[in-house]
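K.L.:
below is the sequence, then the predicted model.
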Amino acid sequence: MTTTIDSQDKLDSKRADKRTPGKWRSWETTEGAIRAPHRSMMKAMGLSDRDIANPFVGVASTHNEVTPCNSGIDPLVEEVKRGVLAAQGTPFTFGTITVSDAISMGTEGMRGSLVSREVIADSIETVVFAERYDGLIAVAGCDKS
C-alpha cells in the first residue's frame, strides 16, 4: 500500500498527538514527516539524528554578571551537559533572570525581589513546557536563583 505525503502527514500527526506509553514528550516535536520543520531547526543548531532521537533535557542556567553568586555557574552547566550526554540525553541550555537582594536592598528595587521568584519559576516552566523537554536540571547560585 502506498500513501501520499499528505495522508502520511495526517497519520504522523495523529500518532504524535497521542500520548503513547513509553514515548518521550520531546517526540511530539521530532516524529514523522509532519515534524520535518522542527527537525530542520534542530539540525541548524548542529544536532545529529542521534541527538534528536535521544530524550531532551533542559538545563536552566542562572549564569549572569549581576551578582557574584551566579557569575561562576557556566563551568557547572558544562559539567551538567556532559553528564546528560553521558546518560544518552540531549541537553539544551537556557537562561532565566536574576535579582540580587544584596544589591537592591534598601531601594525601591527591592520590590522586585519576591516577584522575581515567580518570574524565575514561570520562565523555566514555560521553556520546559513549550519546548517539550523530557527532563530538567536547574543550576542556581543563590537562594532564588
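P.N.:
Yes, it's here. Numbers count the residues shown, from 1 in each chain.
K.L.:
rest of the way, CA atoms for contacts and neighbours
P.N.:
OK.
K.L.:
now do the buried residues in the lengthiest helix in the chain.
P.N.:
With secondary structure taken from DSSP state H, the chain has its longest helix at helix 112-130. Residues of helix 112-130 classed as buried: 113, 116, 117, 120, 123, 124, 127, 128 (neighbour count, 16 or more other C-alpha atoms under 10 Å).
K.L.:
what about versus this one:
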Amino acid sequence: MAETFGFELVSPEKLLLSVDAEMVTVPGDAGDMGILPGHAPVISSLRLGVIEVTKAGGGEERIFVAGGFAEMSNNKLTVLAEEAMPVADLKRDKLEAKLKDAREDLADAKEDHAKARAQAEIEKFTAMLEAAA
C-alpha cells in the first residue's frame, strides 16, 4: 500500500473533505504544488483553480477553490478555502449566465469598488468554466 497523509478541505460553511491521500495538487499563488507524504512544512496562499486529490487506495476528487490558504505540517495538509465546490457540480449553462451578468455589472459600474468586485466575479466565473471543461 502506498504511503498516505491526512488531507482536509474546509470552507467557511463546513468541512468539505477529510481523507487519507496519496497526493494532492493545489493551485498555489506561485504555481501548482504537488504534495506527497512527508512533504516539508509549507504555507501558501491559493489562487483560483482546482485541487486534485488522489485518495488512498485509488479514486480521485477534483474541487474548484476560489482562493484561500494551504498548510502542510506533520504529514497533514489543510486547505482553508474562501469558496469551494466539486468540479462535477459546476454547470456550464449556469456559469455562462453568471459570467454574462458579471460582465454587465462591470459595464454598468460607476465606482471603483463596484468595478473591482465585478472584475473579480468575471475572473472567478471564467476560471470555473475552464475547470468545468
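P.N.:
Thanks, I have it. Values in this document were obtained by computation on a predicted structure and should not be read as measured data.
K.L.:
can you calculate the TM-score here?
P.N.:
With the length set by TM-score structural alignment, normalised by the length of the second structure, the two chains reach a TM-score of 0.28; 72 aligned residues with a C-alpha RMSD of 5.3 Å.
K.L.:
returning to what we had before: nearest to residue 41 of the first structure, out of the buried residues of helix 112-130 of the first structure: which one, please.
P.N.:
Closest approach to residue 41 of the first structure among those (C-alpha to C-alpha): residue 127, at 16.2 Å.
K.L.:
quick one: that closest one and residue 12 of the first structure, what's the gap?
P.N.:
Per C-alpha to C-alpha, to the nearest Å, residue 127 of the first structure is found 24 Å from residue 12 of the first structure.
K.L.:
same deal with residue 44 of the first structure?
P.N.:
For residue 44 of the first structure, the distance to residue 12 of the first structure (C-alpha to C-alpha) stands at 23 Å.
K.L.:
ok, the two, which is more surrounded?
P.N.:
Neighbours per residue, other C-alpha atoms under 10 Å: of residue 44 of the first structure and residue 12, the larger number sits with residue 12, 17 against 9.
K.L.:
just the element for that one, please.
P.N.:
helix 5-17 (DSSP states H and E).
K.L.:
next SSE downstream of that helix?
P.N.:
Downstream of helix 5-17 of the first structure, the first helix or strand assigned by DSSP H and E is helix 36-44.
K.L.:
now the host helix or strand of residue 97 of the second structure, how far from the centre of its chain.
P.N.:
Counting by DSSP H and E, the element that carries residue 97 of the second structure is helix 92-108. Averaged C-alpha coordinates place helix 92-108 of the second structure at 20 Å from its chain's average position (C-alpha atoms, centre = their mean, to the nearest Å).
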